[in-house]
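Undergrad: Here you go, sequence then predicted model.
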Amino acid sequence: MITFDGSYFIGLMSGTSVDGIDGALMQMRAASDGSLHPHQLARASVDMPPDLRLELLALNESGSDELHRAALAANALVRCYADTVAQLLHRARIAPTDIVAIGAHGQTVRHRPQEGYTLQLNAPALLAELAQIAVVADFRTRDVAAGGQGAPLAPIFHHAVFSTNRPRAVLNLGGIANVTALRPGLPPIGFDTGPANALLDLWCLRHTGQPFDADGAWGRTGTCDDALLAEWIASDAWLAAAPPKSTGRDHFNAEWLDQRIPHGYAALATWREDIQATLVQLTAATVAQAVAQQAPDVEDVLVCGGGSRNGALMRALGARLNRPIALTDTAGVAAQDAEAMAFAWLAYAHCARIPAGIPAVTGVRGPRVLGAYYPA
């Protein structure tokens, strides 16, 4: 039996925001109770090439010659993954032969569990060839095949690294926001709560030319339209649905937003900034609503993901959650690296045959080991 104590795993993540690839090189170390915990040895980030970013975003919608374009985009993405892996190995001074496996999620371009499928662009066999390291990929499909949502995937990792002797929540602010509720002695629950960076970045790019609103500075020049915010929340049945639930750009996209901006709104002098400010509050309000309904007993909230760098969003969350919030850095996990670390842990879970698909999170019919293995 392989214990994996002292073993090395790499995690790679290119999330819904499609702004870059984050990588983490982890070592599994035994705790006093015999459980294994991941310790980060190196991190790396590679910016998404602008042309590839635009193509990946375009492939979220139907278009011409999709299959060919998707295959080329997957190969290009994996070459960026391989660059990230090379940086990690160089920084940690570890050889490829020392790594047990890479966890590579790929880029989600369709997520429709209600129709029985989810699709992530990836080329794991190519990554195994380029990196000369085994790859674990395709994490969502087994969960969906067994009746689950296929997402979120991080709660089982959050349970491993953030559990404490009191109830707490972990909030990931990627393109979509998701929450994990951790309670002593119980399995985690986790679910998507609604949009985060996906709509904020979309609106910012459209009206400023910048891919994201750095620190929320542009949005702070606007004013939240409380009436419009209430209409947005009331108009969306998905937001009111109980977990298990997951979502993505299939739902929260430009069409969703454009349909919900009232006719004539553009006549207002600061309407662009006001929409951005209202989107900030949309994320904060839907997260707070989800926590109040599904995890009212949590005493604190740890935040990770790219949205944790948006100061305006963090302040809005602090005001609405009415409990202490802090970055996951305070618990030993850099907020920027948490998702990449999660996929290193998921690669370990696959190799150790630990179920990462669990009913309390995704609604899967029973615990399932997730992922497909591509040897080096």
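TA: On my side now, so go ahead. From a predicted model like this one, the values you see are computed outputs, not experimental measurements. Numbering: from 1, shown residues only.

Undergrad: rest of the way, CA atoms for contacts and neighbours
TA: Noted.

Undergrad: ok, now how distant is the closest residue to Ala335 other than its chain neighbours from Thr193?
TA: Closest residue to Ala335 in three dimensions, ignoring its sequence neighbours and counting by C-alpha to C-alpha, 6 or more residues apart in numbering: Cys304, at 4.1 Å. Counting by C-alpha to C-alpha, to the nearest Å, the separation of Cys304 from Thr193 is 15 Å.

Undergrad: More neighbours: which of these two?
TA: Remark: of Cys304 and Thr193, Thr193 carries more neighbours, 30 against 24, as counted by other C-alpha atoms under 10 Å.

Undergrad: Contact partners for the more buried one?
TA: By C-alpha atoms under 8 Å, 6 or more residues apart in numbering, the contact set of Thr193 is Ile176, Ala177, Asn178, Val179, Leu239, Ser246, Thr286, Val287, Ala290.

Undergrad: can you check Trp271 too?
TA: Contacts for Trp271 (C-alpha under 8 Å, 6+ apart) come out as Gly222, Tyr265.

Undergrad: try the one 3 residues further on
TA: Contact criterion C-alpha under 8 Å, 6+ apart gives Gly219, Thr221, Gly222, Thr223, Cys224, Asp225 as the residues in contact with Asp274.

Undergrad: Where does the fifth one sit, in terms of helix or strand?
TA: Same thing as Cys224. For Cys224, there is no host helix or strand (DSSP states H and E).

Undergrad: Equivalent analysis for the first one, please.
TA: Mapping Gly219 onto the secondary structure by DSSP H and E places it in helix 217-220.

Undergrad: same for the longest helix anywhere in the chain, what does it pack against?
TA: In the chain, assigned by DSSP state H, the helix with the most residues is helix 66-92. For helix 66-92, the helices and strands in contact under the criterion 3 or more C-alpha pairs under 8 Å, 6 or more residues apart in numbering; DSSP states H and E are strand 20-30, strand 36-47, helix 50-58, strand 117-121, helix 124-131.

Undergrad: so which of those is the most packed in?
TA: strand 20-30 (a mean of 24; mean count of other C-alpha atoms under 10 Å).

Undergrad: elements contacting that strand?
TA: Counting contacts by 3+ C-alpha pairs under 8 Å, 6+ apart, strand 20-30 is packed against strand 8-13, strand 36-47, helix 66-92, helix 338-351.

Undergrad: filter the contacts of Asp274 to the buried ones?
TA: Gly219, Gly222, Thr223, Cys224, Asp225 (16 or more other C-alpha atoms under 10 Å).

Undergrad: got another, please set it beside the one above:
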Amino acid sequence: MSASELYLGLMSGTSVDGIDAALVDFAHGPRLLAGRACPWPEDLRARLIALGQGGEATSLDELGELDVRVAHGFADAANALLESAGVPRERVRAIGSHGQTVRHRPHAAYPFTWQMGDGNVIAERSGMTVVADFRRRDVAAGGHGAPLMPAFHTAMLHADDEDRAVLNLGGIGNFTLLPRHGEVRGFDTGPANALLDVWCERHTGHPFDADGGFAASGRCDPALLQQLLADPWFAQPPPKSTGREQFHLDWLQAALVGGETPADVQATLLELTVATAAEALLREQPQTRRVMACGGGVRNPVLMTRLADRLPGIVVESTTAHGLDPDYMEAMGFAWLARETLAGRPGNLPSVTGARGPRILGTVYPA
């Protein structure tokens, strides 16, 4: 393996449940050589969640310090992965770092998206070239800056003999639509693990609903589900993207009338995730024959079963069936995006993000 074929991807998503690090060999596949999940310090995680769902920073000094602390976390995750894999940093061409989204405002008067994690600091602490800040160029070109994974999904999972879709069940759900012929599209579908996790943690003390057991102990509340589905965001046509600033605990609390059991609310949130994904797919690409799921939601059998129930006649499976680890798909995707950037190739799909055209994404921070 030459240095030019090894890339390292770093990803922390809307759930802020940790940093996923993936070491990828692009000479054979791509092939995931090693993966590692590194937790955030609890105080930092709590602050990032608060900022991500619309909280205000106490000062510019706090924002500057958080940017560096996040970068420390990403660099430490990269170093830990290489150490555990026994791979010298000199063999890695570059790190692709997503950063941690703390605000996403593609519809603002002055649109912006902000992912913390200073690439300068990551490069210094890791000793490797870093490509970071992938989303803002697309936003500058009139796009949403999200989702960015459809280009990677197209390269890895497109087929000429059937219409497919890739469903990422992370903090936010999002689809990549891969028709046999025609334009690739992608869009966010709404909340997934971000709400499920925060509600579960509040009422059980556990950071996520292991195997969907908490949801399975309750029943979906039809009235609450309809109230949540009435949010105007769900009726917006693609391209569209969202995050914790739209779907957060206060948003949920505003829909509760009182007296709901926590388990019933969890079951309703699970059904919200499934309903919004299934309805979006049947509306936007009804001829789909295969859904390949990735992200933490794949580990929730209750969610996956309900999704299959909602999509009769469509194969619903994990990306594992196609040789791609669902836990590290996004980290692998940002390794791939770093490779595209250094090769001078665009990393966005205007049909997905709404940008004015293809753009080379990210900023390069040399080792």
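TA: All right, it came through fine. Everything numeric here is computed off the predicted structure, so don't read it as measured data.

Undergrad: care to give me the TM-score?
TA: Remark: TM-score between the superposed chains equals 0.95 [TM-score structural alignment, normalised by the length of the second structure]; 361 aligned residues with a C-alpha RMSD of 1.5 Å.

Undergrad: if we can go back for a sec, quick one: the contacts of Thr193 of the first structure as JSON lines, columns for secondary structure too.
TA: As requested, the contacts of Thr193 of the first structure are arranged in JSON lines below (DSSP: H, G, I helix; E, B strand; the rest coil):
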{"residue": "Ile176", "secondary structure": "strand"}
{"residue": "Ala177", "secondary structure": "strand"}
{"residue": "Asn178", "secondary structure": "strand"}
{"residue": "Val179", "secondary structure": "strand"}
{"residue": "Leu239", "secondary structure": "helix"}
{"residue": "Ser246", "secondary structure": "coil"}
{"residue": "Thr286", "secondary structure": "helix"}
{"residue": "Val287", "secondary structure": "helix"}
{"residue": "Ala290", "secondary structure": "helix"}
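
Undergrad: nearest to Ala230 of the first structure, of those residues?
TA: The closest of those to Ala230 of the first structure turns out to be Thr286 (C-alpha to C-alpha; 10.6 Å).

Undergrad: residues touching the closest one, list them.
TA: Thr193, Gly194, Ile233, Leu239 are the contacts of Thr286 of the first structure under C-alpha under 8 Å, 6+ apart.

Undergrad: could those residues go into TSV alongside secondary structure?
TA: Below are the contacts of Thr286 of the first structure laid out as TSV (three-state DSSP):
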residue	secondary structure
Thr193	strand
Gly194	strand
Ile233	helix
Leu239	helix
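
Undergrad: Just flag the most distant two among these.
TA: Pairwise distances across these (C-alpha to C-alpha) peak at 11.6 Å, for the pair Thr193 and Ile233.

Undergrad: Please identify which of the contacts of Thr193 of the first structure is nearest to Pro113 of the first structure.
TA: Distances from Pro113 of the first structure to the contacts of Thr193 of the first structure, taken by C-alpha to C-alpha, are shortest for Ser246, at 8.4 Å.

Undergrad: quick one: what's aligned to that closest one in the second structure?
TA: Under the alignment by TM-score structural alignment, Ser246 of the first structure pairs with Ser241 in the second structure.

Undergrad: got it, and Pro296 of the first structure?
TA: Aligned counterpart of Pro296 of the first structure in the second structure: Pro286 (TM-score structural alignment).

Undergrad: What's the local residue count around that match?
TA: Neighbours around Pro286 of the second structure, by other C-alpha under 10 Å: 14.

Undergrad: Pro152 of the first structure too?
TA: The tally of other residues near Pro152 of the first structure (other C-alpha under 10 Å) stands at 25.

Undergrad: what does Thr283 of the first structure give?
TA: Neighbour count of Thr283 of the first structure, defined by other C-alpha under 10 Å: 24.

Undergrad: Repeat that for Pro312 of the second structure.
TA: One way to gauge burial is a neighbour count; for Pro312 of the second structure, by other C-alpha under 10 Å, it gives 10.

Undergrad: sorry, back to before: indicate which one of the helices and strands packed on helix 66-92 of the first structure is closest to Arg353 of the first structure.
TA: Nearest of those to Arg353 of the first structure, taken as C-alpha to C-alpha: strand 36-47 at 13.6 Å.

Undergrad: Now do the contacts for Asp138 of the first structure.
TA: Shown in contact with Asp138 of the first structure (C-alpha under 8 Å, 6+ apart): His105, Gly106, Gln120, Leu370, Gly371, Ala372.

Undergrad: What residue, apart from its backbone neighbours, is nearest the third one spatially?
TA: Nearest in space to Gln120 of the first structure, with sequence neighbours left out and distances taken as C-alpha to C-alpha, 6+ apart, is Thr108 at 4.1 Å.

Undergrad: Which helix or strand contains the counterpart of the one you found in the second structure?
TA: Matched to the second structure by TM-score structural alignment, Thr108 of the first structure sits across from Thr101. If you go by DSSP H and E, Thr101 of the second structure is part of strand 100-105.

Undergrad: what's next to that strand, contact-wise?
TA: Contact partners of strand 100-105 of the second structure, identified using C-alpha under 8 Å, 6+ apart, comprise 11-14, 16, 48-49, 51-54, 70, 111-117, 242-243, 245.

Undergrad: And stretch 14-22 of the second structure, by the same measure?
TA: Contacts of stretch 14-22 of the second structure (C-alpha under 8 Å, 6+ apart): 8-12, 32-40, 45, 48-49, 52, 73-74, 77-78, 81, 100-101, 170-172, 193-194, 197, 243-244, 328, 331-332, 335.

Undergrad: Can you tell me the SS state at the counterpart of Gln210 of the first structure in the second structure?
TA: For Gln210 of the first structure, the aligned residue in the second structure is His206 (criterion: TM-score structural alignment). Following three-state DSSP, His206 of the second structure is assigned to coil.
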